[in-house]
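Q: Dropping a prediction and its sequence here:
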Amino acid sequence: MGIIIHGGNARSSAMNAMVEAKQGNFEVAESLIEEASNELNKAHRIQTDLIQAESRGEKTEVSLLMVHAQDHFMNAMTVRDLAIEIIELTKKTINL
């Protein structure tokens, strides 16, 4: 559940960062991107713990919940990365 929670928080922060950038609030947008990155780091730590446990021979059941968590995490990373690019493009557009 931690991967889902932190992934969801990261995605929300990244989406809000784009909203702020569209309004010209780039400092707020950058802060929200930092929040998104921090949440992704938390999710990644949980994922890494699961991978390390499996490498030690501790089996993790691959359930629908686990698949959903991984999907949520990857989606959040993509949204954060795209938000960074969109914010930079927005800055350039405003400065034209």
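A: Okay, I see it.
Q: alpha carbons only for contacts and neighbour counts from here, please
A: Will do.
Q: Tell me the buried residues in the helix or strand hosting Asn9?
A: Using DSSP states H and E, Asn9 falls within helix 2-22. Neighbour counts using 16 or more other C-alpha atoms under 10 Å place 3-22 of helix 2-22 among the buried residues.
Q: structure B:
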Amino acid sequence: MDEQENMEAVMGLIMYGGNAKSDAMEAIAAAKKGDFETADQKLKDADESLNQAHQSQTSMLTEEAQGKHMDINLLTVHSQDHLMTAIAFKDLATEIIDLYRRLEDK
């Protein structure tokens, strides 16, 4: 993977991770208002962004596994951190929305 492709993959992780986290936050806000249809759609949007991020990550991992080592810099570490945070945030959003549903049902 050349430097340009590496940078595109890293930026993909940051961009799609950020989108997923934002969508998860919007899903929580919608559920808080009782708008579960929007909450569900926002969670789906977050999943789509996470899938895109995983594609970027997989390309990086594939290159590494093939012996094409890349330089690890702060931006690369940040991109992985961004993705991991987005995944955790989306998982927590799913649980929070479930709690709002239960409260709505009572």
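A: Right, received. Where do you want to start? Treat the numbers as computed from the prediction; the structure is a model and nothing was measured.
Q: Overlay the chains and give the TM-score.
A: Here the TM-score for the pair of chains, by TM-score structural alignment, normalised by the length of the first structure, is 0.99; 96 aligned residues with a C-alpha RMSD of 0.4 Å.
Q: Could you report the separation of Glu27 of the first structure from Ala17 of the first structure?
A: In this structure, Glu27 of the first structure and Ala17 of the first structure are 9 Å apart, going by C-alpha to C-alpha, to the nearest Å.
Q: Leu99 of the second structure maps to what in the first structure?
A: Superposed on the first structure with TM-score structural alignment, Leu99 of the second structure falls opposite Leu89.
Q: Check which residues of the helix or strand that contains that match are buried.
A: Per DSSP H and E, Leu89 of the first structure falls inside helix 64-94. Neighbour counts over helix 64-94 of the first structure (16+ other C-alpha under 10 Å) mark 69-70, 72-73, 75-77, 79-80, 83-84, 86-87, 90-91 as buried.
Q: Tell me how far Val79 of the first structure lies from Lys59 of the first structure.
A: Here the criterion is C-alpha to C-alpha. By it, Val79 of the first structure lies 30 Å from Lys59 of the first structure.
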